[in-house]
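S.K.: I would like the atomic coordinates for the input below:
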Amino acid sequence: MNIVLLEPEIPANTGNIGRTCVATGTRLHLIEPMGFRLTEKEIKRAGLDYWKDLDVTVYDNYQDFLDKNPGAKIYMATTKAQKTYTHVEYEPDCYIMFGKESAGIPEELLLANKENTIRIPMVGDIRSLNLGNSVAIVLYEALRQNNFEGMKLEGKLHHHSWDEA
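M.R.: All right, here's what the predicted structure looks like:
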């Protein structure tokens, strides 16, 4: 799986998303301009000690991203979409794009990709969910559809056995 952040603005969100990507074996793609530098302490604090393990690529702009990922199947998450994120079938190598916190993905890009726009349902007129939460919701649905391939599906207790219960 691939998560794409188009012009992210808040370092703590990107750090949190980076940690989610490490935990799920997902690649992170960051498209400039960003509202921060990757060396900022806030991004490392949110990503904790996982940031060094992140598979991340930075692109100069959206066209650079397209040029370096030809033929990529891109789903665009937006509050403006006509269908929900559960109404598509995610391919194991697809890209799920999220826009910047203050404005989302530009409408021109949404119109050019209208068949692949998705939304998370919400009540009322709330503008949007937190970016990190949105990424986690959609990413885990995509991973679920692909049977959590390559992921650890069972946990274990440190001091007891599940058979004791």
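S.K.: okay, CA-based contacts and neighbour counts for the rest of this
M.R.: Fine.
S.K.: so where do the strands sit in this structure?
M.R.: Taking DSSP state E, the strands of the chain run over residues 2-6, 27-31, 56-59, 74-77, 95-98, 117-118.
S.K.: just put those in TSV and tack on distance to T86.
M.R.: Output for these, formatted as TSV (distance: least, Cα to Cα, whole Å):
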stretch	distance to T86
strand 2-6	17
strand 27-31	21
strand 56-59	26
strand 74-77	12
strand 95-98	13
strand 117-118	8
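S.K.: just put these in a markdown table and tack on mean neighbour count and distance to V135.
M.R.: Formatted as a markdown table, the strands of the chain follow (neighbours: other Cα atoms under 10 Å; distance: least, Cα to Cα, whole Å):
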| stretch | mean neighbour count | distance to V135 |
| --- | --- | --- |
| strand 2-6 | 24 | 8 |
| strand 27-31 | 21 | 11 |
| strand 56-59 | 16 | 15 |
| strand 74-77 | 23 | 9 |
| strand 95-98 | 23 | 8 |
| strand 117-118 | 25 | 12 |
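S.K.: out of those, which is closest to A142?
M.R.: Nearest of those to A142, taken as Cα to Cα: strand 95-98 at 9.2 Å.
S.K.: another sequence for comparison is provided below:
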Amino acid sequence: MKQKGFRIALYQPDIPGNTGAILRLAACLGVEVDLIEPAGFDLGDRSLKRAGMDYLEMANLHRHDYWEAFDQWRRQEERRLILFSTRGAIPYTAFTFLDGDVLLFGRESAGVPDEVHDAADYRVIIPMRDGARSLNVALAAAMGCGEALRQVR
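M.R.: Next up is the predicted model:
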């Protein structure tokens, strides 16, 4: 049976540099990226290109016009949706990732709305020290992607 591979999904990202860094990460590791629009910037933004460097051409990016279109696609594909959230219950290192999972990361400014939070099959957290609010989304994506790769590959 052919592996589906896991994917990184970005919910309405706000900061082009972070998206560029995630696209570069995904290109280097052979992971596909789903971008759920609208993004808070033009996808031709110079900051996106600067962060992604020449790896953007190698990135396998799929754009979804809105949340419902993305959610319908991933359900048809029978992919679990794993939301990385400060409201998650399971530490990401204690979670069992499976081939085909979609790792979802929210907007830098606001995370994801409740309807998206509730639609996730699982909600995981990257444990942090008390008083820390959140990690940069590109760092969180790298940590989550690294753990999923370790487990699945």
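S.K.: TM-score for this pair?
M.R.: These two chains, once laid on top of each other, score a TM-score of 0.91 by TM-score structural alignment, normalised by the length of structure 2; 146 aligned residues with a Cα RMSD of 1.2 Å.
S.K.: looking at the strands of structure 1, which is closest to N133 of structure 1?
M.R.: strand 95-98 (11.4 Å).
S.K.: quick one: average offset of the longest helix anywhere in structure 2 versus structure 1, please.
M.R.: Selection of the longest helix in structure 2 by residue count, based on DSSP state H, yields helix 137-152. With mean Cα distance after the TM-score superposition for structure 1, helix 137-152 of structure 2 departs from structure 1 by a mean of 0.4 Å once superposed.
S.K.: now do the buried residues in that helix.
M.R.: By 16 or more other Cα atoms under 10 Å, the buried positions in helix 137-152 of structure 2 come out as 137-138, 140-142, 144-145, 147-149, 152.
S.K.: swap in stretch 59-73 of structure 2?
M.R.: Within stretch 59-73 of structure 2, the residues that count as buried by 16+ other Cα under 10 Å are 59, 61, 64, 67, 70-71.
S.K.: my read is that I22 of structure 2 contacts G144, right?
M.R.: No - I22 of structure 2 lies out of contact with G144 (Cα atoms under 8 Å); the separation is 11.5 Å.
S.K.: what residue of structure 2 matches up with S102 of structure 1?
M.R.: S102 of structure 1 maps onto S109 in structure 2, with residues paired by TM-score structural alignment.
S.K.: what about the residue nearest to its match when sequence neighbours are not counted, how many neighbours?
M.R.: Using Cα to Cα, 6 or more residues apart in numbering and skipping residues adjacent in sequence, the residue nearest S109 of structure 2 is D14, 7.0 Å away. Using other Cα atoms under 10 Å, the number of residues around D14 of structure 2 comes to 18.
S.K.: tell me the counterpart of D14 of structure 2 in structure 1.
M.R.: Under TM-score structural alignment, D14 of structure 2 pairs with E9 in structure 1.
S.K.: how close does P38 of structure 2 get to G131 of structure 2?
M.R.: 31 Å (Cα to Cα, to the nearest Å).
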